[in-house]
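In: my questions concern the predicted model and sequence given below.
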Amino acid sequence: MLLENQLCFDLHAASRAMDGVYRGALRELGLTYPQYLAMMVLWERQPVTVKELGEALRLDSGTLSPLLKRLQAAGLVSRERSATDERSVLVRLTPEGSELRQRAREVPRKIFEATGLDAAEGRELQLTLRRLTASLDGASR
């Protein structure tokens, strides 16, 4: 029952440390880490429904809605009801949101450098974390 023996604490500490590095890297973009993740999804594909975005980011609508409101207030995204399903809200990048992608291009490199891992270690850690997430998702059902 020692804290230093708990895997959950190591994951928590690493996550907080990663958040700190992202906070510095994203400051000049005016984004928080969750906003950056939402923008990454939109830079990959758009429009997306709020539901699809929530699933991609593993966020519930109570967390996602205020995040999207802030991105919309910053002029980076627009939200509109789907023409084919009024229950569905589509999220799209504005021209400003699209342009921000160029300014964000160096963020992944900066973050990876901060980890101190080489490419093989980074890939192995990523695969391990994905396996862990899948196992934990299965165990929580």
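Out: Great, that's in hand.

In: contacts, neighbours, all on C-alpha from now
Out: Fine.

In: could you pull out the strands for the chain?
Out: For the chain, applying DSSP state E gives strands covering 48-49, 77-81, 89-93.

In: out of the ones you listed, deepest packed?
Out: With neighbours taken as mean count of other Cα atoms under 10 Å, these reach their highest mean count in strand 89-93, at a mean of 21.

In: tell me the centre residue of the chain?
Out: residue 37 (2.5 Å; Cα atoms, centre = their mean).

In: how many residues are close by the closest residue to that one other than its chain neighbours?
Out: Spatially, and ignoring its direct neighbours in sequence, residue 37 is nearest to residue 57 (7.2 Å; Cα to Cα, 6 or more residues apart in numbering). Neighbourhood size, residue 57 [other Cα atoms under 10 Å]: 14.

In: residue 57 contacts residue 35, correct?
Out: No: look at residue 57 against residue 35 with Cα atoms under 8 Å: they stay out of range, at 10.3 Å.

In: residue 114 and residue 14: what is the separation?
Out: 12 Å (Cα to Cα, to the nearest Å).

In: then this one, side by side with the first:
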Amino acid sequence: MSENELDGHIRAINTVSHKVSQYLNSELKDLGLSASTYFFILKIGDKGKITQDDLFKQIFLNPSNVTRRLNRLIKLGYVSKEKSANDKRVRVVKLTPLGQEKYQQLVIRLPTINQEVVQALTSDEVLMLRRLVGKMETGLDDLLS
């Protein structure tokens, strides 16, 4: 990447992100999941159940994209959505038994996929990557607030 490229860093990060998404799509296809939906199953499964608003905050997508993907997962039978018993304005999402199966398969499969994504790096480079990405995320949080 040349220092003279106007979008060099952005393009490089975006290219890696797209390639990771393509790889996730190929590795999760047999589960009926994709790079854009697996994270929902993972986050809901980790919590057991979660409000739709809390899911918006964890996924970092606009609410209409979250709602669209949630509706897709509901249609597939992986997720259910119901009104909260405490506050009828609040929607709670949780995994169905089929969604729970997908979650268990993800828990088994994701560590290997995660490792394969960084397989070209040494263990020191992986640690450095984590630190650098963490710093970038914090810096972006500052820019966005």
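Out: Noted; the coordinates are in hand. As the structure is a computational prediction, the values presented were derived from the model and not from experiment.

In: TM value for the aligned chains?
Out: For this chain pair, the superposition-based TM-score is 0.89 by TM-score structural alignment, normalised by the length of the first structure; 141 aligned residues with a Cα RMSD of 1.9 Å.

In: contact partners of stretch 76-94 of the first structure?
Out: 42-43, 46-51, 68, 71-72, 75, 95-98 (Cα atoms under 8 Å, 6 or more residues apart in numbering).

In: again, only this time at 6 Å
Out: Here stretch 76-94 of the first structure makes contact (Cα atoms under 6 Å, 6 or more residues apart in numbering) with 46-50, 71-72, 96-97.

In: do stretch 132-145 of the second structure as well
Out: Contacts for stretch 132-145 of the second structure (Cα under 6 Å, 6+ apart): none.

In: so what's the gap between it and the chain middle?
Out: Its chain's average C-alpha position is 18 Å from that of stretch 132-145 of the second structure, according to Cα atoms, centre = their mean, to the nearest Å.

In: equivalent analysis for stretch 83-101 of the second structure, please.
Out: That offset, for stretch 83-101 of the second structure, works out to 19 Å (Cα atoms, centre = their mean).

In: aligned against the first structure, show me the partner of residue 93 of the second structure.
Out: Residue 93 of the second structure maps onto residue 91 in the first structure when the alignment is built from TM-score structural alignment.

In: repeat that for residue 41 of the second structure.
Out: Residue 41 of the second structure maps onto residue 39 in the first structure, with residues paired by TM-score structural alignment.

In: please apply the same query to residue 69 of the second structure.
Out: For residue 69 of the second structure, the aligned position in the first structure is occupied by residue 67, per TM-score structural alignment.

In: excluding sequence neighbours, find me the nearest residue to that match.
Out: Nearest residue to residue 67 of the first structure in three dimensions, chain neighbours excluded: residue 35, at 6.5 Å (Cα to Cα, 6+ apart).

In: residue 93 of the second structure now?
Out: Nearest residue to residue 93 of the second structure, sequence neighbours excluded (Cα to Cα, 6+ apart): residue 81, at 4.4 Å.

In: can you tell me how far the aligned partner of that neighbour in the first structure sits from residue 138 of the first structure?
Out: By TM-score structural alignment, residue 81 of the second structure lines up with residue 79 in the first structure. Per Cα to Cα, residue 79 of the first structure is found 33 Å from residue 138 of the first structure.

In: could you do residue 103 of the first structure as well?
Out: From residue 103 of the first structure to residue 138 of the first structure the distance is 38 Å (Cα to Cα).

In: likewise for residue 39 of the first structure?
Out: Taking Cα to Cα as the measure, residue 39 of the first structure falls 28 Å from residue 138 of the first structure.
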